[in-house]
Structure formats: C-alpha cells, structure tokens
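In: When you get a sec, could you give me coordinates for this:
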Amino acid sequence: MVNQHLILFDLDGTLAPLSRPIPETALIAIKALQDQGHIICIASGKPLYYLTGLCRQAGLRFVWLIGENGATLQKDVALPPRERLRLPISAAAVAACEQIRKDAVATFGDHIWFQPNEVAVTIFFDTAETQQAIREWLDIKENWLSENQLIIFPHNDSFDISPAHIDKGKAILKLLDYLGIDQKRSIAVGDTWNDVPMFEVCAEAIAIAFPEAKMATHHVADLDSAFDCIKTLL
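Out: Next up, the predicted model:
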C-alpha cells in the first residue's frame, strides 16, 4: 500500500478509560483503518501479556503491541509471538530496576503490589496516602534514580519506573525501521506524559485532553474526535 500509515494509540485514558474495556465504537474505527491497509499499534506502559489478553478479548488481530513504555514489542496476539523486537537494555539498568523494586517492598510492604513486567517496575498502591508516600519517597531518591538512569512516569493508579533510554518514541522508531514505513507516515494518539516521546517522533501527534503537550500537532477533547482527526490526515 503506497500510503500505508503506522497509527499508534496509547491504551489507558486514550483507547479506553482506566481499567475498562475498549469501547465498541473504537474497535469498529480501528478495524476500518486496518481494512484500509494501515498498521495499528497499541503502545502502553502495560506488559505484553496484558495487551495480548486485552486484544484477544476485544477481537483485535494483526496489531503491533508496544509494552512497558517501549521496552518490548511484538506482532499480533499469538503466544509465542510471531515476530518480536526488543530495545537494547544494559545489565546495569536491569540491576537498578531490581534494586528499586526491593527498596519499595522494604519501605511499603503490603501497601503496594507490582505489575509483572519483563523490564520496567510498575508500583501500584492501596490508598491515596500510600500514593503520596511513594511520591515523596521517589523525590528523596531523585539523585539515585538519575545516577542509575531511571525515569519515572506517574499515573493516577501507579508509578512506572523505566530505564531512561527506553521510551515509546524509541520503540516506534525501531518499529518504523523494521516495517519499512517512512516516519512521515506515522500518527500517534495519547493523553499523558509517557506519550510525549511518541508525539516527538511521529509526524502527526494527537493529544486527547492534554493541553500541556505543546509538541502535539493536534489537540482534541475525546477519542471520537481523535478518530475524526485521523481521517483528515490519511
């Protein structure tokens, strides 16, 4: 397909409300884009196993998945995956992630739990008080995190802690190269700070209710408006 685009969607807050399924209207719109020959990718802080199950339940096939904010990539929902890509991750970064996980357990005990990631550390909390305590704890560890090249993406329900050289933008560049698609034919849709690297590398960036994203080329109020915007760009 001459005009084939790679169209990328964040999951939580973008394709679906937090902890809710993808709406039927969004699934219909995605499948329509696929029928036109475009490649769909879901890029999330969630691990690949979660995204795989979500897409299976939603009936989404032939999609690319980017998990853990860029650390892991795979094609489609088959397990083992048909095609799989990885960004290079140093042993030092892996060790630092393991250390921050151990420190969090020692500090917060049963008040937290972890998303079962392959690389990054995602900390969930039980109460707003624990959330604030984690935020303050991470502030105290700011220098250590910087020295060990870890970056934090705070969310309403969790904190993602990832190697600083891993993000959605770098994963997208790797995927574009692998697929042989020109960067000029890439569109990203997102709603929060861990989507900024997507916005920075894609030719068109659609921010949903995220006015702070100054680098976005388009700002819309909701997902339906984002799909309308995509139609005008293709």
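
In: rest of the way, CA atoms for contacts and neighbours
Out: Fine.

In: how close does the residue lying closest to N148 once chain neighbours are set aside sit to W144?
Out: Excluding the flanking residues, the one nearest N148 by CA to CA, 6 or more residues apart in numbering is A96, at 6.3 Å. A96 is 10 Å from W144, where distance means CA to CA, to the nearest Å.

In: Over to H38?
Out: Distance, H38 to W144, using CA to CA: 43 Å.

In: Show me what the longest helix along the chain packs onto, helices and strands only.
Out: In the chain, taking DSSP state H as the definition, the longest helix is helix 91-108. When contacts are defined as 3 or more CA pairs under 8 Å, 6 or more residues apart in numbering; DSSP states H and E, helix 91-108 sits against strand 121-125, strand 150-154, strand 158-163.

In: I'd like the ones you listed laid out as CSV, including mean neighbour count and distance to K214.
Out: Below are the helices and strands packed on helix 91-108 laid out as CSV (neighbours: other CA atoms under 10 Å; distance: least, CA to CA, whole Å):
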stretch, mean neighbour count, distance to K214
strand 121-125, 22, 27
strand 150-154, 18, 18
strand 158-163, 23, 22
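
In: one more to put side by side:
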Amino acid sequence: MMVNENARQAALPPPASRIKLVVSDMDGTLLTPEKQVTHHSIAAIKALNEAGVPVCLVSSRPPNGMEMYFEVLGIDTPYGALNGGTIFNADRTIRSQLSLDPEAVQEALDMLKVHHIDAWLFRGHEWLVENETGAYVEPEKRAIHMQPHIVSSFAGSLNGIGKITGSSADYEALERQELEIGSLLEGRASVARSSSWFLDITPSDANKGHALRQLAAFYGISPSEVACIGDMNNDIPMLKLAGLAIAMGQATDHVRSHAHFVTDSNDHDGWAKAMEQLVLPRVEKPTSDKTAPEATTPHGA
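Out: Predicted structure coming up:
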C-alpha cells in the first residue's frame, strides 16, 4: 500500500457502533466468481432481516440483472441499478433516475471508438449494442438474463442514457481510459471501472454514494448508520460515506484504503463473514451459540 493510502486509512473516522441498513455491491462482493450466492450469504441476510436491518443492493448492472437474484436472496427492498443512477422501489417502479448529457455521451463514445473499446448504452430497461459480436456481449447476456437491442448506430439514441459501458479484454487500455475519459468529462460524468473488463460512465451524481444517500433517506436514517461493502473503484463513493465500510479480500489497496475492515474474498464467503463478524454484532447482541466463519481482518493487519 502506498503512503497516501496508508494515510487515508489512518484518517478514517472510527467505524459505527450501530448499524441500521446494509448497502452492498453485487459482482465481486455478494456474488461468487461464478455469479452465484452461497447459502452462508443467504443465512446472513435472513439473520439481518430478523434483526430488523434491511439489505439493499447497488450495482452497475441494469435492473433485470439485479432482480433475477431477489427471490433466492429473500429480499424485497429498494435498489440502485446502473451504478446507482436509477433507484427502483421494491415494486420495481422507478423512484428516481439520472441521465447523461447527450453531448457527454457522444464524447465518451468517440473516445471509446478511437481506442477500439466496445461501447454499450443503458436506458431504463434497455440495453443498446452496436457490435453484437463483441467479446463480452454473450457472457453479459448470460450473466444478466437480458437480450440487448441491436442498433446500426447510436446516433439516434443519445438521450436519456443512464450508463455507458466500455468493454474490452485490454485491461490496461480500460485503466487508461478511466483516467482520460474521467478527465475529459470531469464535472459532467462519473467514470470508474466496475471490473477489470468494464468501464462505466454515468451521470456525475450517479454513483454509489448517491445511491447510499437515497436509500438511507428512504429508511429515515443517516449514512453514518449504514454498512457498505464492495470491491472495486466504483464502490469507493459509498465506502467513503458509510458508517461502516468493508472491502472485499480481493480488492486493490486503493479500495481497501477507504475501508474500516477487509473481509475475505468473494470465493471464500467474504460477504457472509463480514455480515456475521462485523455487521450483526452492531445490530444485535451476540449469542453464545452463534458460530461464524473465520476471518475478517482489521484493515492494515
């Protein structure tokens, strides 16, 4: 970890002693690398529900790709799709939504095209794709159980866009474009990678910190009473606001530096361990017969 990251972590306020809401990322966090949910995580959500603590999800996914998990998770709460730019009510109706300025959309598309990065547009429940044979289209269709709308050109589809995703197997190119497009659209868009192969461009206020505020307000509580957990750069805005910030074990040092604690990775039940060892003790009295997986380590350990 670099010195400035050590300093950032050292400057964090103490973690909250009382938690009333959990706001969680999905991919790389709640979901395993195979996009599954473990029985330990389901049990942890049930325990949180029984303790009166709702679990809300915020993801860069479109709404369809989130809703497909709700039944197995046993949740019926508001959620933030498209990196938090669109907030949905529990009945799946839109509560609020933000969209990119069409000029910013065009500038981002031009940059992605120059660097040979496939671009996708998301608007409400629509997923728009120009290159149907792009490397990540088929995997994404399977991952979110959604079919894209294939268009010959994005020219007539620049209004009402909630998210642009750049997809590429050239991870270094995406990392560079995170900085370049971020600089180009500074003040007009939020630009962050949601995975090594996806770069998400959303309205400037459409980040997971915005979603946290919206969800906390829905429940009438302060962000300081919210526990947040994530693994990528696009999770940092909510980690910075949360009363209890938790990074996944596979997160980079940069992401970890914004967290009070680091749990195990998403292929070793890190999400369930974080809920059982860090969150539940802050919402209910531990009982002598409660067992939990080994693991969470204080940040910096």
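
In: related to what we said a few turns ago, looking at H38 and W144 of the first structure, which one has more neighbours?
Out: Applying other CA atoms under 10 Å to H38 of the first structure and W144 shows that H38 carries more neighbours, namely 19 against 14.

In: dump the residue contacts of the aligned partner of that one in the second structure.
Out: Here H38 of the first structure is matched to V53 in the second structure, going by TM-score structural alignment. Contact analysis of V53 of the second structure by CA atoms under 8 Å, 6 or more residues apart in numbering lists I19, K20, L21, V22, V283.

In: where does the first one fall, helix, sheet strand or coil?
Out: Yep, that's I19 of the second structure we're talking about. Classification of I19 of the second structure by DSSP: H, G, I helix; E, B strand; the rest coil places it in coil.

In: Find the nearest non-adjacent residue to it, please.
Out: Distance criterion CA to CA, 6+ apart; nearest residue to I19 of the second structure, sequence neighbours excluded, is E225 at 4.8 Å.

In: Please report the distance of the counterpart of the one you found in the first structure from A216 of the first structure.
Out: Under the alignment (TM-score structural alignment), E225 of the second structure pairs with R185 of the first structure. Separation of R185 of the first structure from A216 of the first structure (CA to CA) stands at 15 Å.

In: Hmm, A71 of the first structure is touching S90, no?
Out: No: using CA atoms under 8 Å, A71 of the first structure makes no contact with S90, being 11.7 Å away.

In: ok, those two, which is more surrounded?
Out: Remark: of A71 of the first structure and S90, A71 carries more neighbours, 27 against 11, as counted by other CA under 10 Å.

In: what helix or strand does M66 of the second structure sit in?
Out: Secondary structure from DSSP states H and E places M66 of the second structure in helix 63-67.

In: That helix against the first structure, how far on average?
Out: Taken against the first structure, helix 63-67 of the second structure registers an average deviation of 1.0 Å after superposition, with mean CA distance after the TM-score superposition for the first structure.

In: That helix: which residues count as buried?
Out: Judged by neighbour count (16 or more other CA atoms under 10 Å), helix 63-67 of the second structure contains these buried residues: P63, G65, M66, E67.

In: Now the aligned partner of the third one in the first structure: closest residue in space that isn't a chain neighbour?
Out: Matched by TM-score structural alignment, M66 of the second structure corresponds to L51 in the first structure. Using CA to CA, 6+ apart and skipping the chain neighbours, the partner closest in space to L51 of the first structure is L65 (7.1 Å).

In: Can you give me the neighbour number for the one you found?
Out: L65 of the first structure has 26 neighbours, counted by other CA under 10 Å.

In: Next, the contact list for it, please.
Out: Residues near L65 of the first structure by CA under 8 Å, 6+ apart: C41, I42, A43, L48, L51, T52, L73, Q74, K75, D76.

In: Where does it sit, in terms of helix or strand?
Out: Per DSSP H and E: L65 of the first structure is located in strand 64-67.

In: how about that strand, aligned to which bit of the second structure?
Out: So strand 64-67 of the first structure sits over residues 78-81 in the second structure, by TM-score structural alignment.

In: rewinding a little: kindly reformat the helices and strands packed on helix 91-108 of the first structure as a markdown table containing distance to K31 of the first structure.
Out: Below are those laid out as a markdown table (distance: least, CA to CA, whole Å):
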| stretch | distance to K31 of the first structure |
| --- | --- |
| strand 121-125 | 31 |
| strand 150-154 | 30 |
| strand 158-163 | 30 |
